[in-house]
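Engineer: fold the stuff below for me.
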Amino acid sequence: MKNPCKYRRTVWMFTRIFLILKILSGNLFEILYAVSRKIQRAIQRL
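Structural biologist: Have a look, this model is predicted:
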């Protein structure tokens, strides 16, 4: 009866990886958005 526990553990691991990737991608999107805003302001000043 060890297989169900092992399966549950792998599923939990995958969900954790997915959540981490989701958080990282969200942060990357916010950073890119902020950088693009700064670039637009710099272009407007020129």
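Engineer: going forward, measure contacts and count neighbours with C-alpha atoms only.
Structural biologist: OK.
Engineer: list the contacts of residue 5.
Structural biologist: For residue 5, the contact set (Cα atoms under 8 Å, 6 or more residues apart in numbering) is empty.
Engineer: which helix or strand contains it?
Structural biologist: helix 3-45 (DSSP states H and E).
Engineer: to check against the first, give me the structure of this:
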Amino acid sequence: MSEVKKSLKESKTTSVVAWVVILFGIVLGLAFILSYGQVETRND
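Structural biologist: This next block holds a predicted model:
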């Protein structure tokens, strides 16, 4: 019983970490695109 509970907790933690990484990547990507776009318009 405790092994199943531990496994469930680990998988939940893993999915939470995965979502944080995914969201962080999306935010970082958007920030990069926005800053790159601003640089491009400045050079124009």
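Engineer: so how far is the helix holding residue 5 of the first structure off the chain centroid?
Structural biologist: Mean C-alpha position of helix 3-45 of the first structure versus that of the full chain (Cα atoms, centre = their mean, to the nearest Å) differs by 1 Å.
Engineer: got it, and stretch 37-46 of the first structure?
Structural biologist: 27 Å.
Engineer: could you pull up the residues touching residue 35 of the first structure?
Structural biologist: Taking Cα under 8 Å, 6+ apart, one finds nothing in contact with residue 35 of the first structure.
Engineer: what residue in the second structure is paired with it?
Structural biologist: By TM-score structural alignment, residue 35 of the first structure lines up with residue 38 in the second structure.
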